[in-house]
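Novice: Any chance you could fold what I've pasted below:
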Amino acid sequence: MQTFFIAPTRHNVGLTSVTLGVVRCLQNQSLKVGFVKPVAQDQTASEIERSSHFARRICQLDVPDALPANYAIEQVSIDETDDLLEEIVTMSMTAGAGADVLVVEGLHPDPANPFTTQLNTQMALGLQATVILVTDASARNVAEEVKVAERQFRNEGVQVGGVIFNKAPVNFDSDAMKAAIGDLPIWGVIEFDPHLLAPRTMDVALHLNAEVVIKGELSKRRVTETVVAARAVPEVIRRLQPGALIVSSGDRDDVILATALAASNGVQLAGLVLTHNTHLNDTVREFTQMAFHTGLPVLRSDGDSFGTALAISQVPTAVPADDKDRMSRVMNAVAEQLDVEGLMVGVNTKGVQHLSPPAFRYQLIQKARSANKRIVLPEGEEPRTICAAIVCEEKGIAQCILLGNRATIEAVAATQGVTIPPSLQIMDPEEIRARYVAPMVELRKSKGLTEIQALRQLEDNVVLGTMMLAIDEVDGLVSGAIHTTANTIRPALQLIKTAPGSSIVSSVFFMLMPEQVLVYGDCAVNPNPSAEQLAEIAAQSAYSAKAFGIDPKVAMISYSTGQSGTGADVDKVRTATEIAKARNPQLTIDGPLQYDAASVFEVGQQKAPGSQVAGQATVFVFPDLNTGNTTYKAVQRSANVVSVGPMLQGLRKPVNDLSRGALVDDIVFTIALTAIQAMEMV
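Specialist: This next block holds a predicted model:
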């Protein structure tokens, strides 16, 4: 097992963010990672130790509790350092049991407690760890600081593997830094991103001890800028942008009305803070009440406007323990900017057996990038879809095409606080619709479709996008944020049709369980498939799993295992299993199996001894839509599991449906899935 010891060169280098980013980066490589923060630091008795907390909650790791800093100081002061180190090594070995790599977070150098530097060295030695230094790239004399820290570890016989520069300014010169620090490898340069520091409006309210007048989306809106409304309204209007927190006295009715108008127009302001302990005028509040139903939070503070703005600027930058979303974004940003090859040196990968959720997401994006496919998005004026297309364009995940009016799309993007990249393609349906009439008439001539009927059907952007796919102008289609599943699938069945050898269209969800990724099918399309159809769904789901790096072991789920049960329902599953095995001898399929017999090794060995699937299934095929949909939602909600999908299978070309409650990230992953499907279908 490789052990990495993450050691900061000074205080406030972003140690927790970088350390957990390293964990995420290693998980992305399908490694089993352990994590431990041996000694808590900068923590009061009432606070949660954030590194361990986020490692448990986001990385799904079993992390031991950190030792209190006071306890460690006491042990060192009474010359019981050896006992302390033995306790730390035992804790670390427990955290790293069965792991390919163990990440250990060290202590900040603390002038008030000189034991911290000494203890970092002793912990690294005791764990036989490779040290990764973390430093603040914007600090003065940073190169000298890195060399001093490296020398301190090397003089004690500790191997220093590399350095990560965090908070790097735009003008950071990596080549000059390499020359300045000598032979020490640079394992990452993490650019400073102020958006990752944005607190929630709720965090600001707690910091100010402000009264919440209107809650709105207090826990969702984020503050990227504080606007003190001390000038005339035309000056204030220019700064009514997404993420702006407006600070104003409650008697500035002109500012209140301007803020309400911006909120009504869809601008995602962070909120409104009323100062001087003032209230909203009743008449103004009644007049603007619709604006305050858009999610705009309104707070009230005792201080004056400038004092309040100063206090807002002093909101702690550390990620609060309950802000999982922000820490996830921070970790992913760090992971994407690390030198993977450097981190992977010497790591033992023999223990890797399952595709972990972080590795699945990472490989999904990497495969989509290499596919470089064109994906049409018929709901091009929908806010989440626009944001997802921008992410895909900026990260090179796919070449997205938004169907919609450019002016409308740009206006929606502005309200979301994002900018349309020049390279992102927008196609106005009004300008292109006519050119698809003739091809559509040709495709549907057996149904007697006329040009007038075709033109009318093409007014539906999903139909228009499907025609683009049908004549190979694009490689895939993603829809469903504001359309039903039927609206998405029907045009595909009419114009794309099923793939050769397929008689039905089905779906799978990728269930991102804590330790591995499972495939559930069919949970979205076919209400009550026959035995023949169920066998086809099993094969489709197995090949989908294989395409995404999951070794398919297919369990045909029923209420009975093996020959123990009778009845029409279990007989259907038994017949489907026999058909699936006969048609796909190269696949590992077994059934009927109860869910516990398929998923729990001990139960599987007891109920189906000798089965190659029982207790180790990776693909679960449910007997009907009622069972499948209920099970996937129960697992998703009860176990807090992320599900990616549904991904449609069985079509000649990839078309995928979204949940109408889909988040931007959900749409991004679905676009990536679609791009990979397109690559596999070539």
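Novice: CA atoms for contacts and neighbours, from now on please.
Specialist: Fine.
Novice: Can I take it that Leu218 is in a strand?
Specialist: No. Assessed by DSSP: H, G, I helix; E, B strand; the rest coil, Leu218 does not belong to a strand; its assignment is coil.
Novice: for comparison, sequence B:
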Amino acid sequence: MRSAPKEDDMAKAILVVATHPGIGLTSTVLGLYHALDRKGVKVGFHKPVMQYDVESQDVDHSRAVLLHSSRAVGDDALVIRPEAVQQALDADNLDELMETVIQNFEAAKGDADVVIMEGLLETPNVPYAGECNRQIARALGADVILLSDARVSSVARLENRLDFAANAFGGYDKGHLLGAIVNYADGAGALSRAEIENSKAFNANFKLLGIVGSRPEIAAPRVSDLQQHLGATVLFEGESSTRRILDYVLFARTPANAADFLKPGYCIFQPADRDDALMATTISAKAGNNLACLVLTGPLPASDVVMNLCKPLIEEAKLPVLHLGTSSWEISKLIEKFNRYIPV
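Specialist: Predicted coordinates:
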């Protein structure tokens, strides 16, 4: 394999690699991109290898999000598909594949001085992620930023995760490991900022580049995202575009027994013909209990009389109200398939 182009010949590549899935890799890459952009850096985005979603076998959701939110070349021909990686591994021919990685990078960089790249996530379907990330970094002469998660039992656990990830790139002494970003600090059951800052993992060679606090509401899907997924009818739009869903409740109890489940951020599913439940939910919303939304279910519509009584409360509370003509069992299956990634 030919060596990586000299720095004078190409943009500086930065590869962001997560220590494990589910810790905000895409949002971190997006945040890093915009932070550099605000500093006046000519920054671009490129994902060398596509990684399919679990639910879809032909879409890389994170790449779609980042292409939508950045100045990047969206040519699919410049992204290597997983099948090609697997074939190269089977044939023990990764060097030739890395030639393609270099060519694609040079074609995709545009006029950027710095190109942020999202690394592959290690999953059961992508067991080669670690080796592929390592080879890409070597081929492009990329600097590497590790991303980890403060939701661990101890600082030692965080350090072990960083050690393992750093060793895959040759260890902390290698100059191309810039440092780490740690997400979800200060949340319930997570390390504090002070604990992270005092970790022995960070030093002059491997810096703590950033700590992101825990804000579950940011990662939570919006009501409008759920409405599009379910194909539900909008009865009252309310604050559908801004309210976020922290949890879901199938409302089947009497109002007195269900009061504990009428909590801020909750999406309430209830049969449309349960007048008592409808009134209890709208009263709760009007009282300042900032519910995410109300989804009326089943083939029967809500009573016009009761809906007219509730309408002023719903409008004043800006409560999104949807209707879905399906059963609770079917709803539970739809929720399981709900894509909770950042919407494109």
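Novice: separation between Asp304 of structure 1 and His279 of structure 1?
Specialist: 13 Å (C-alpha to C-alpha, to the nearest Å).
Novice: One more: Ala597 of structure 1?
Specialist: Distance of Ala597 of structure 1 to His279 of structure 1, given as C-alpha to C-alpha: 62 Å.
Novice: Just want to know which of these two has more residues nearby.
Specialist: Remark: of Ala597 of structure 1 and His279, Ala597 carries more neighbours, 25 against 15, as counted by other C-alpha atoms under 10 Å.
Novice: helix or strand for the more buried one, which one?
Specialist: Assigned by DSSP states H and E, Ala597 of structure 1 belongs to helix 595-599.
Novice: Remind me what that helix packs against, helices and strands.
Specialist: strand 553-557, helix 601-607 (3 or more C-alpha pairs under 8 Å, 6 or more residues apart in numbering; DSSP states H and E).
Novice: highest average neighbour count across these?
Specialist: Greatest average neighbour count among those goes to strand 553-557 (a mean of 28), per mean count of other C-alpha atoms under 10 Å.
Novice: you'd agree Ala99 of structure 1 is in a helix?
Specialist: No. The assignment for Ala99 of structure 1, made by three-state DSSP, is coil rather than a helix.
Novice: you'd agree it is up against Gly34?
Specialist: Yes. Using C-alpha atoms under 8 Å, Ala99 of structure 1 makes contact with Gly34 at a distance of 5.7 Å.
Novice: who has more neighbours, the two?
Specialist: The neighbour comparison of Ala99 of structure 1 against Gly34 (other C-alpha under 10 Å) goes to Gly34, with 26 against 22.
Novice: can you tell me how far the corresponding residue of structure 2 for the more buried one sits from Asp92 of structure 2?
Specialist: Counting by TM-score structural alignment, Gly34 of structure 1 lines up with Gly44 in structure 2. Shown here: Gly44 of structure 2 relative to Asp92 of structure 2, a distance of 31 Å by C-alpha to C-alpha.
Novice: Kindly reformat the helices and strands packed on helix 595-599 of structure 1 as JSON lines containing distance to Ser52 of structure 1.
Specialist: Compiled in JSON lines, those are given as follows (distance: least, C-alpha to C-alpha, whole Å):
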{"stretch": "strand 553-557", "distance to Ser52 of structure 1": "34"}
{"stretch": "helix 601-607", "distance to Ser52 of structure 1": "29"}
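Novice: following the host helix or strand of Phe620 of structure 1, which helix or strand shows up next?
Specialist: Secondary structure from DSSP H and E places Phe620 of structure 1 in strand 619-621. Downstream of strand 619-621 of structure 1, the next assigned helix or strand under DSSP H and E is helix 625-638.
Novice: following that next one, which helix or strand comes up?
Specialist: Per DSSP H and E, the first helix or strand lying C-terminal to helix 625-638 of structure 1 is strand 642-649.
Novice: What span of structure 2 is that following strand aligned with?
Specialist: Alignment note (TM-score structural alignment): strand 642-649 of structure 1 is unmatched in structure 2.
Novice: ranges for the strands of structure 2?
Specialist: 12-18, 43-46, 114-118, 143-149, 177-185, 207-213, 233-236, 247-250, 266-271, 293-297, 321-324 (DSSP state E).
Novice: how about the helices in the stretch 201-344 of structure 2?
Specialist: Along the stretch 201-344 of structure 2, the segments classed as helices by DSSP state H, counting those that start in this stretch run 216-219, 223-230, 255-258, 275-286, 304-317, 328-336.
Novice: I'd like to know how far Val170 of structure 1 sits from Ala137 of structure 1.
Specialist: 11 Å.
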